[in-house]
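Engineer: Sequence and computational prediction follow.
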Amino acid sequence: MKMSKGFKNGALLMLTAMVGFGVAGCGTTEKPANTNASAPKAEQPVQPAKETKVEEKKEEKKLSGKLVVYSAGPKELAEAIQKGYETKTGVKIEMFQGTTGKILSRMEAEKANPAVDVVVLASLPSTQGLKKSGMTLEYKDAKNADKLIPEWSDKEGHFYGYSASALGIGYNTKLVKTPPKEWDDLTKEEWKGKVNIPDPALSGSALDFVTGYLSMKGDSGWQLLEQYKKNGVAMAGANQEALDPVITGSKSIIAAGVDYLTYQAKAKGEPVDMLYPASGTVISPRPAAIIKTSKNVDNAKAYIDYLLSDEAQKLVAETYLLPGRKDVKAKDRPGVDQIPQMKIDWTWMDTNGDAVTKKFTQLFK
């Protein structure tokens, strides 16, 4: 049915009046009198809904694919961390395990076509060298990084010292009834031909000890090492190779041996123990770093986070290493505050590591 023009205008006027009345009513603060009990109650103005802030939860990125890790031992710890990380993330790890020296050699061989995403070394100066060469990726937001012992990590986030070992004098308790107390005691006649020392070209922690000692003593520090050589101290491979003869009794003592291996052997019932000279020793952090050429950066960051987690730090303690976090206690062994430390210069150690290794190797050939 066609609506007339007059009807349209009338309807429009009525609608305008109703809207105007409604607007005026909304602006009134005075309460109208109730003149008719049966009249419908005036509708209350609808209040605008209050805005509720919904906090956006930052969802963790769903990880997939693989991660290539080159890790210095101990083997059981590397494998336990691998299992825990894979279970947590679903990412598959391709692992190469070796000494710090072997890992660095492999990285050098792969320089034209790098494969590794994360390296875990047993030497802080060696990791500093990777940073200096521009090979590490900055990762500042690692979880629990604020709980770490700060001296073991890079302030700019290029590497994190998630664990450490201390270097000491390990000895066979059946053969050694009165153990030596100081480093220079090993130059005495009674220990002639009975002492092993790890090769710093293979063991990052042994290199930390030698360079740390020299950074404190200067060139005069070579006198002790020369006296070791004259007294028949033998350079005997990496840490485990140097310790095994002490466990079996073909040698009596290991100088500058990583302590966690001795504590592990002792826990298994082997006749060995460890001491730290009162003059001090070196605590060797074991840093982890993401390599700049990584093809799996998100997976690599998650691996660093896992290393610093409660779960992984507990695994570190169970391996008799020193945990990197201040709030995690060492297990059945002296903690960081119970070990006398030398005043060493990490920068000097990093700069002079290659020259020291070469000279030491020539001396102990």
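Structural biologist: Perfect, thanks for sending it.
Engineer: CA only for contacts and neighbour counts going forward, please
Structural biologist: Noted.
Engineer: How far off centre is the host helix or strand of Gly6?
Structural biologist: Assigned by DSSP states H and E, Gly6 belongs to helix 5-26. Offset of helix 5-26 from its chain centre (C-alpha atoms, centre = their mean, to the nearest Å): 75 Å.
Engineer: do stretch 308-315 as well
Structural biologist: Computed by C-alpha atoms, centre = their mean, the chain-centroid distance of stretch 308-315 equals 10 Å.
Engineer: before we move on, the earlier item: identify all contacting residues around whichever helix or strand comes after the helix holding Gly6.
Structural biologist: Reading on from helix 5-26 to the C-terminus, the next helix or strand found by DSSP H and E is strand 66-71. With contacts defined as C-alpha atoms under 8 Å, 6 or more residues apart in numbering, strand 66-71 is touched by 78, 91-99, 103, 115-121, 296, 299-300.
Engineer: Filter these down to the ones in helices?
Structural biologist: Using DSSP state H, the members of the contacts of strand 66-71 that fall within helices are 78, 103, 299-300.
Engineer: which of those sit farthest apart?
Structural biologist: Ile103 and Asn299 (20.3 Å; C-alpha to C-alpha).
Engineer: Second structure for comparison follows:
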Amino acid sequence: MYKRLLNLVVGLVAMLALPVHAAQTLVVYSSGPASLARALAHGFEQRTGAKVDLYTASTGKVMARLAAEKSHPRADVVILANWTAGLALADQKEVYPFHPADIVKRLRPALDTKGPFLPVGGDTVSIVVNTRKVTDPQSLDDWFALKGTRWQHQVTMPSPLLSGTASDFVLAFTARYGERAWNYFKALKAEGTIWPGPNAAALRPVELGARSAMLSAVGHTSLKAKHKGNALALVFPKSGTVLIPRPILIMRSAHDKALAERFVRYSLSAQGQKLVSSALLIPAVSSVQPAAIWPDLSSVKFISADWQKLASHRTRVLERFRHDILGQ
């Protein structure tokens, strides 16, 4: 009798020691915008009653955290700012395949990209200028325009080691232009271009007028700053830019894959995609339109990108940029 009572007490103590609703807690790591990640987490909690443990940072920091936690993984769902980072995780066998046909058929064709995961939305890059300092922004119709005496100490660019969209821009840009692209980056460096951090950090000097232009400026950050009344103009070079899908993926180590799938489905539902649009990203689902502040995207030339091939060069290209351009 005493032994049975003791076992019962031990069992009750063990149960009390468990976290409440542990099975219904989802860990989500997300690149910016943090406001979107918080909105998706809140909406999912309201719809399901589950709890979302959210971590937000730049893509570079999210990837670094995933690498640091590889032996004891925490993240169930990961949202990144660029497709090649998601493919890098897939190549490392860290992604649980989730690419259901019922969602795929609703995707915007330009964002329907191969992979064991889905796009939650997309974004693009442009040249952004301060119109108080640059009175003829549309004359900058080429990516290589930001060089020469006029642009000395006047250009910024987000670091591709931290910004997901900047890294995919560098991958696509160097793949298309080869050594010409690398020589351009070296010329920018020699003329005083700075790489102060992720997108917001690179845009801030242009907002303030301390610098005139930003290369590889991500759309949603630039449009948000412009909407606040900053004197900014987005210029899409005639040679074309890239439309970068943003992956939402389930980690193979996810503790509750069914709950993770529900989060992905919520993010790609009409309600979730409206949150994506409100965050000034391009919704992945074709039935939800981008925010009205976006320029007419039908007039923007988008170049095709072989994301799988670009992902295979990701480590080498970013390491070269770190060494040759950033001097790290």
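Structural biologist: Here it is on my side, so go on. Quick caveat, the model's predicted, so the values are computed rather than measured.
Engineer: Now the buried members of the ones in helices among the contacts of strand 66-71 of the first structure.
Structural biologist: 78, 103, 299-300 (16 or more other C-alpha atoms under 10 Å).
Engineer: between the residues you listed, which is nearest Ala288 of the first structure?
Structural biologist: Taking C-alpha to C-alpha as the measure, Ala300 is the one of these closest to Ala288 of the first structure, at 10.2 Å.
Engineer: which residue lines up with the closest one in the second structure?
Structural biologist: Taking TM-score structural alignment, the alignment pairs Ala300 of the first structure with Ala260 from the second structure.
Engineer: Val116 of the first structure now?
Structural biologist: In the second structure, Val116 of the first structure lines up with Ala75, judged by TM-score structural alignment.
Engineer: That match: neighbouring residues, count only.
Structural biologist: Neighbourhood size, Ala75 of the second structure [other C-alpha atoms under 10 Å]: 24.
Engineer: how close does it get to Pro119 of the second structure?
Structural biologist: According to C-alpha to C-alpha, to the nearest Å, Ala75 of the second structure stands 18 Å off from Pro119 of the second structure.
Engineer: repeat for Glu45 of the second structure
Structural biologist: For Glu45 of the second structure, the distance to Pro119 of the second structure - C-alpha to C-alpha - is 21 Å.
Engineer: which of these two has more neighbours?
Structural biologist: Pro119 (31 against 16).
Engineer: ok, and the closest non-adjacent residue to that one?
Structural biologist: Distance criterion C-alpha to C-alpha, 6 or more residues apart in numbering; nearest residue to Pro119 of the second structure, sequence neighbours excluded, is Pro247 at 4.3 Å.
Engineer: wait, doesn't that neighbour sit right on Leu118?
Structural biologist: Yes - applying C-alpha atoms under 8 Å, one finds Pro247 of the second structure in contact with Leu118, separated by 5.6 Å.
Engineer: Look at those two and report which has more neighbours.
Structural biologist: Leu118 (30 against 27).
Engineer: Looks like that one contacts Glu261 (just checking).
Structural biologist: No - counting by C-alpha under 8 Å, Leu118 of the second structure does not reach Glu261; the two are 11.1 Å apart.
Engineer: what touches both of these two?
Structural biologist: Common contact partners of Leu118 of the second structure and Glu261 (C-alpha under 8 Å, 6+ apart): Phe98.
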